[in-house]
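A.B. asks: just coords:
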């Protein structure tokens, strides 16, 4: 980004024009009548301050494109023709001031994106062939190893190759608490390393980094026209010619029909042109959209356009994918129930040693639990390990031949089968949404092992918050069996639960929800359930940070994989819609009120420009209130 010019340099024409107006008024006050120097200074102020306005205004008039610049050009030239030099100059200067304020407000709204651009450092300490040196990020290639010291910013996306630390990635994901990073974990450019020294293997070039994609997508979103803005553009298309017609009628009808003074009523007609300028109306929507999208990005929510922001504010029903959305998407050991006199710690070590040889996701849950408990399973020698396809596994540990797998598999292996009381216990666990495995030997049962996909701690709170916000229906869609679905659904508080669904079934449910409730959002992981996400009015992807698919397919991405951002996004969307409606209503209301002053002949260019500039300033400040919407 280029260096920003100082205010005086950026607004030289405005300041010079202002100085000329002050000098012109000085000459007026020191002489009895409007002197030639005052007229020349007013003319100079009009020319210098309004040069860019006239340039585009005249071009638009020649193309019969009657926008606000065309209206202002006609009004100012008309004021000069009838000798209202001072008011013509003031109109120019106030219009220029309103444009500076408008530019300032848009810059303020985009500040969060500019701050994102400056987040990632431009250089990094890289090790190549046992040598360490600082190089520019543009020279870093995939596979390079960066040395990131405590307190430093990470310059490129990568994965931790050595060391461990807590990393503050709030700028990318909106998470307030630093995330623990160990070998193999992903880190993002712009995040801040904590107290540990880490080595990061670069996985993406600087232009492909997550933060670069976020900046690009947010800038695109801020430039895209929202439905409200499209409405304003269509309205202005008819509104502007209508104002020109009204101004013409105000200027000519009273003198022609009622013997009015031509000079007075031409002046009134010019004032109608000025007050009719749709400046406030035109700025009312974009300033709100840009501000809201910038605020969302700062809080770890990527909104890919004003249309999606507005749609989110009208949602009546929300559908959730189960795995990875309402649940963590990572199986965890929930129960280890002894069925024998074996030592629990020793048996868990033997089971974990066997499961460590398996590639099954459920096996990983048992191994993770054993690691958490500090089990010595890695010291155990496993012999004759065999995976029994679709059933379980078997192997010998410390001279004992173990079998671990489904109840049906152990029913075949264990002498005398599984007792009814144990089957009742298994059925009870399965009803809670758990997958149950049985461990035993050929001579008897040893333990029941239950694994389940854990519900996110935030899921119930988020669903309750959505209902508080007026969402009519929350529905969980899953391919899991009815028992698991019921257990998870009841635990999260969703109003409806649908199980045993194929992707096409989920799509059909989204369409039926749209018929029943109108606008529907689908929340998923951005990889599975693509048809349902695409069919919903708003597709919300979990965990957009570092996930290309989520960033590309979703309308909105929750960067930190944090479901609590969903109510915040809905709150921000509704606030944005409310402010846009307020701005449009206020802009049109002020115009109508000022135009009513024409009837008694009280409308002046001063009142007209103050009404126009004042309305622009008020709608701008109202839009900037969206910066204050917090993630609570």
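C.D. replies: Perfect, thanks for sending it. Bear in mind that the values here come from a model prediction, so they are computed numbers and not experimental data.

A.B. asks: contacts and neighbour counts: CA atoms only from here.
C.D. replies: Will do.

A.B. asks: what segments of the stretch 451-600 of the chain are strands?
C.D. replies: 473-477, 496-498, 520-524, 538-542, 556-558 (DSSP state E, counting those that start in this stretch).

A.B. asks: what's the most buried one of those?
C.D. replies: Stretch with highest mean neighbour count among the strands of the stretch 451-600 of the chain: strand 556-558 (a mean of 30; mean count of other CA atoms under 10 Å).

A.B. asks: that one - contacts with which helices or strands?
C.D. replies: strand 301-303, strand 538-542 (3 or more CA pairs under 8 Å, 6 or more residues apart in numbering; DSSP states H and E).

A.B. asks: tell me how far residue 261 lies from residue 479.
C.D. replies: Residue 261 is 80 Å from residue 479, where distance means CA to CA, to the nearest Å.

A.B. asks: these two: which is more packed in?
C.D. replies: Counted by other CA atoms under 10 Å, residue 261 and residue 479 do not tie: residue 479 has more neighbours, with 18 against 13.

A.B. asks: so the more buried one touches residue 497, yeah?
C.D. replies: No: between residue 479 and residue 497 no contact is recorded; they are 11.1 Å apart, counting by CA atoms under 8 Å.

A.B. asks: one more structure, for comparison:
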């Protein structure tokens, strides 16, 4: 948030904490609780900020009061009428005045529901909860049960308000995410800054980002260094320091210095845009339980109405002392009890709460159906590089045959690897340095799962794994399995030239992830295209049950098919383009969204935004807790309703018990559903 006062500009974070104060060309930063230099400026703005916060709080409170106002009016009128009826009993409180009084008490809460009932009928949804409540309460008035008729509708209206507030709370996390993208950005053109719509910015434009401002598009950092708050994308509040040339993403908040960013992606193609699209579409993908309840309610409600009619009419033929008003009362109680709102509201709210809790923690579910599936996962299959390891390789040593020039071979390898975006290629480039432009490559070819081939100076150059050497019948005099590091084999002019060893480090929370998966009773399997010795080394260190290396993309697919033949539900976690087929095959595909390729993110069902393996068991736990809460609500609603329905039909339950069975159970179910948003995973 930015407040402006004369020549001063003040920037706050989402919690109202001041990040910095800009006075003309000077920037004063608030960090680690230290005082901002310009105390007068900050004091003025602090007052402005407090005033704005108070105004926002006042608007929120007024909105809630407005929502409860009809219920408050009805409650006051109802209590006065009950007091007149049972205590004061004034002479002027005649039958007609009594009816009118209760009718006036009924209107604020009853009229909106009756209106909804007619609108639902107009849309073809005849047997809605609104119709049930309307019939029940109007029927209560018809047989002279005025207080109960008002009370039922009053409690129903209060329940609806609580439902609305609960849904708003459930949407809060997602709404916060949707608000992260700024509409305007400052770009630099001809050494001049100007503010433009973010959607109109082109690739290649330079964005100037002041402290406290959010980045509107993905880009490359041009400044030497800058720290960013990435909570909108990852759920992590820890600052992330980026260096010149590194990728920065839309939604990141610049923390401590003016930074310049070169735009590399169109506004609609940014990571944040894709995240927003995923979240907005997530609620459209319904879980099987949710779909069943919706279908059930459509069949259940007409049956309930029919049973209510039968309860009223059938006893006439079998009961000797039949009294119409008595049996109609029982039928009305039956209608109130049977209203399915506890199920229809609380179950979608439970799933929505699960999606919101996940997004708050940097995990995106593409639909509530995947919350159900991930809760039952028995085997998590994961890639190694970029998933359980950092994916940042470093050259350890270069071992070449004496007849080859180390300098010349490395220059050729560097030139060839520049054709690849693989992390290994990046490591070699960082080790060797600038590409020698005098080296000409012809007939460059990438051989999937093997490496690269090209013609240099009329001779064939091969760079890849030892399977590439075998494929081209290159003989070598070492056992690749005896070396733990990742090996890059090199052959030139049909002869084995040597190899480069490259190492990757295990992610700091990888061990936590595996330990938590085991605690959940989930099996773990690692599949990788890297050499078997490296894969086994990483798997043994982390305690992963099964590990397979030297796999091509189709081999990964076959391994997952093998696991699925054992009737196990499988989640696959990966980040590379070659992981997309196996992600699609698994029951739940999980993509590492930070470093992950667009193809894998597009194919995946769940996206982990900060690439942390520890979010895998967290996602499973969120799915389990969501499913648990949903089934608690189903059992609670059906259990209470079944008991009170029998009592109501037998004349042993009054309208007050019916109110508890409907509105009371609905409120309990809603309170249970919103629990997931307060849970710590």
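C.D. replies: Okay, I see it. Bear in mind that the values here come from a model prediction, so they are computed numbers and not experimental data.

A.B. asks: fetch the TM-score of the aligned pair.
C.D. replies: Overlay of the two chains. TM-score (TM-score structural alignment, normalised by the length of structure 1): 0.82; 589 aligned residues with a CA RMSD of 3.9 Å.

A.B. asks: could you export the strands of the stretch 451-600 of structure 1 as CSV, including distance to residue 301 of structure 1?
C.D. replies: Formatted as CSV, the strands of the stretch 451-600 of structure 1 follow (distance: least, CA to CA, whole Å):
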stretch, distance to residue 301 of structure 1
strand 473-477, 21
strand 496-498, 26
strand 520-524, 13
strand 538-542, 10
strand 556-558, 5
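
A.B. asks: right, and those - which one's nearest residue 175 of structure 1?
C.D. replies: strand 556-558 (10.7 Å; CA to CA).

A.B. asks: mean per-residue distance, that closest one versus structure 2.
C.D. replies: Mean deviation of strand 556-558 of structure 1 relative to structure 2 after superposition (mean CA distance after the TM-score superposition for structure 1): 0.5 Å.

A.B. asks: what span of structure 2 lines up against that strand?
C.D. replies: The alignment of strand 556-558 of structure 1 onto structure 2 (TM-score structural alignment) spans residues 606-608.

A.B. asks: next one: stretch 66-74 of structure 1
C.D. replies: Going by TM-score structural alignment: stretch 66-74 of structure 1 matches residues 127-135.

A.B. asks: what about that stretch, distance to the chain center?
C.D. replies: With CA atoms, centre = their mean, to the nearest Å as the basis, stretch 127-135 of structure 2 stands 35 Å off its chain's centre.

A.B. asks: do stretch 433-443 of structure 2 as well
C.D. replies: Its chain's C-alpha centre and that of stretch 433-443 of structure 2 lie 45 Å apart, by CA atoms, centre = their mean.

A.B. asks: likewise for stretch 487-505 of structure 1?
C.D. replies: 26 Å.

A.B. asks: same question, stretch 333-351 of structure 1
C.D. replies: The answer for stretch 333-351 of structure 1 is 46 Å, by CA atoms, centre = their mean.

A.B. asks: buried ones in it?
C.D. replies: 333-334, 336, 338, 347-351 (16 or more other CA atoms under 10 Å).

A.B. asks: what's the most distant pair in these?
C.D. replies: Farthest pair in the buried residues of stretch 333-351 of structure 1, by CA to CA: 334 and 350, 17.9 Å.

A.B. asks: tally of neighbours for residue 200 of structure 2?
C.D. replies: So residue 200 of structure 2, with other CA under 10 Å, has 11 neighbours.

A.B. asks: for it, which residues are in contact?
C.D. replies: With contact taken as CA atoms under 8 Å, 6 or more residues apart in numbering, residue 200 of structure 2 is in contact with residue 267.

A.B. asks: repeat for residue 84 of structure 2
C.D. replies: 90, 93.

A.B. asks: and with 10 Å instead?
C.D. replies: The contact partners of residue 84 of structure 2, by CA atoms under 10 Å, 6 or more residues apart in numbering, come to 78, 90-91, 93, 98.

A.B. asks: between these, which is nearest residue 147 of structure 2?
C.D. replies: residue 78 (7.0 Å).

A.B. asks: map that closest one across to structure 1 for me.
C.D. replies: That one, residue 78 of structure 2, aligns with residue 21 by TM-score structural alignment.

A.B. asks: give me the element that match is part of.
C.D. replies: Assigned by DSSP states H and E, residue 21 of structure 1 belongs to helix 12-29.

A.B. asks: same for the helix or strand that comes right after that helix, what does it pack against?
C.D. replies: Next along the chain after helix 12-29 of structure 1, taking DSSP H and E as the criterion, comes helix 36-49. In this structure, helix 36-49 of structure 1 packs against helix 12-29, helix 51-62, helix 68-81, helix 85-109, with contacts taken as 3 or more CA pairs under 10 Å, 6 or more residues apart in numbering; DSSP states H and E.

A.B. asks: a markdown table for these, including distance to residue 123 of structure 1?
C.D. replies: What follows is the helices and strands packed on helix 36-49 of structure 1, written out as a markdown table (distance: least, CA to CA, whole Å):
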| stretch | distance to residue 123 of structure 1 |
| --- | --- |
| helix 12-29 | 36 |
| helix 51-62 | 41 |
| helix 68-81 | 45 |
| helix 85-109 | 27 |
